[in-house]
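Visitor: Need a 3D model of the following:
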Amino acid sequence: MRMRTLKRLGTIATTAVGAMLILASMRQDTFHVERSARIAAPPEWVFQQINDLQRMKYWNPYEQKDAGLTGRFGPTTRGLGASYSFDSDEVATGRMTIVGSKPLRQVTLRLDFEKPFASTVTTEYTLTPDRGGTKVTWTMEGPANFVHKLMETAFVLDPLIGRDLDRGLSNLKVASESY
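Guide: You can find the predicted model right below:
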């Protein structure tokens, strides 16, 4: 009787793991998370907060997640080619580089992660004038490797990443409105 119960539990567990692996393999090969906020500041002020990695350091939600995070700026901190390397046991290790900068309209960054696993993600900030202020849309997208797909099968990552983007937009709002 006891052996039969263990066998059934083993079969159920194996079937569940197999189903999860199959579902993960069927997921999209890319991910996309997007959040927006209205900021009561002109696009000029908001753009300066985003296009300058030294200023971004103060409102970036990932900087606030780990007090032990260490960072190093590249030779340029503003505009096209500006870069910032970061190392954290709690967040990630990698480098961000501004790869697109359209004054008052858009800033695009390439995030090259080394840890917890190697990946490259694109994050973009789009600014639109909005009723005397600025609407900022922050997107994050990139390839979804099998580990990412497996995590997305077990947990919905959009709310997890989206929570960070919302926090960052809230911080950006405070930084821009008090600029």
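Visitor: going forward, measure contacts and count neighbours with C-alpha atoms only.
Guide: Fine.
Visitor: Tell me which helix or strand the residue nearest to the spatial centre of the chain sits in.
Guide: Most central in the chain under Cα atoms, centre = their mean is Met140, positioned 5.3 Å from the mean C-alpha point. Element membership for Met140, per DSSP states H and E: strand 133-143.
Visitor: before we move on, what about Arg8?
Guide: Secondary structure (DSSP H and E) places Arg8 in helix 2-25.
Visitor: which other helices and strands contact that helix?
Guide: The elements that helix 2-25 packs onto, with contact taken as 3 or more Cα pairs under 8 Å, 6 or more residues apart in numbering; DSSP states H and E, are helix 146-154.
Visitor: who touches the helix or strand just after the helix it packs on?
Guide: Under the assignment DSSP H and E, the closest C-terminal helix or strand after helix 146-154 is helix 157-177. Contacts with helix 157-177, where a contact means Cα atoms under 8 Å, 6 or more residues apart in numbering, come from 32-41, 45-46, 49, 59-62, 136, 138, 151.
Visitor: structure for this one too, so we can compare:
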Amino acid sequence: MKTLLKIIGIIIVLILIYAVIAVLAFSKDYHYEKSVVINAPQEKVWTYTGNLKGYNQWDPFSKADKNIVITYSGEGDKLGDSYHWKGDKNVGEGEQSITELIPNQKMATKLHFIEPFEGDAKANIVLTREGNGTRVTWMIDNELNSMMKIMKPMMDNNMDKMFGQGLDNLKKLAEK
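Guide: This is a model prediction of the structure:
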């Protein structure tokens, strides 16, 4: 019994040490990006990446809840156009609006998360020619609070999974 209590005590101390190190050492600035090369011209890929309605055809975050409600403001393809989503506890609630458009090259958006936590982020989808195809780079930037710094390794793992899934979905759509 004493051995078990010592092991539990050591685990708790290690978790606390990790938490303190994470809060002090990890930057509050968070950047994640992932790329894929799609065997299609930029103009075709742009139909899915240069507007919010096209984006929601391959975005894995909105696919996590079959009953998600998405409401668009505007057509989704002009500066200032946005959409609001409300889903289950896995998807939460928030808004995404277009802040920059460079046709066939870049769509930048601002994300405002309402639930399960309040926060803001910036996202970019950048297209560049690569051989006969198109390289798509999907990026997100935000600030981490102390709790999010502690969870950063899990966030990186989740972002890798979700961005990978989304870019795979996009590749399948654009290569049809």
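Visitor: picking up where we left off before, quick check: angle from the helix holding Arg8 of structure 1 to helix 146-154?
Guide: Here the directions of helix 2-25 of structure 1 and helix 146-154 differ by 110 degrees (axes from the mean of the first three to the mean of the last three Cα atoms, to 10 degrees).
Visitor: Sort out which residues of helix 2-25 of structure 1 are buried, please.
Guide: Residues of helix 2-25 of structure 1 classed as buried: Ala24, Ser25 (neighbour count, 16 or more other Cα atoms under 10 Å).
Visitor: same question, stretch 23-35 of structure 1
Guide: By neighbour count, and taking 16+ other Cα under 10 Å as the criterion, the buried residues in stretch 23-35 of structure 1 are Ala24, Ser25, Arg27, Phe31, His32, Val33, Glu34, Arg35.
Visitor: same question, stretch 37-56 of structure 1
Guide: Applying a neighbour-count criterion of 16+ other Cα under 10 Å, the buried positions in stretch 37-56 of structure 1 are 38-43, 45-56.
Visitor: separation between the residue nearest to the centre of structure 1 and Ser178 of structure 1?
Guide: The spacing between Met140 of structure 1 and Ser178 of structure 1, counted by Cα to Cα, to the nearest Å, is 26 Å.
Visitor: which residue sits closest to Leu122 of structure 2, ignoring its sequence neighbours?
Guide: One thing to correct before we go on: residue 122 of structure 2 is Lys, not Leu. In space, Lys122 of structure 2 comes closest to Lys110 once its chain neighbours are excluded; the distance is 4.7 Å by Cα to Cα, 6 or more residues apart in numbering.
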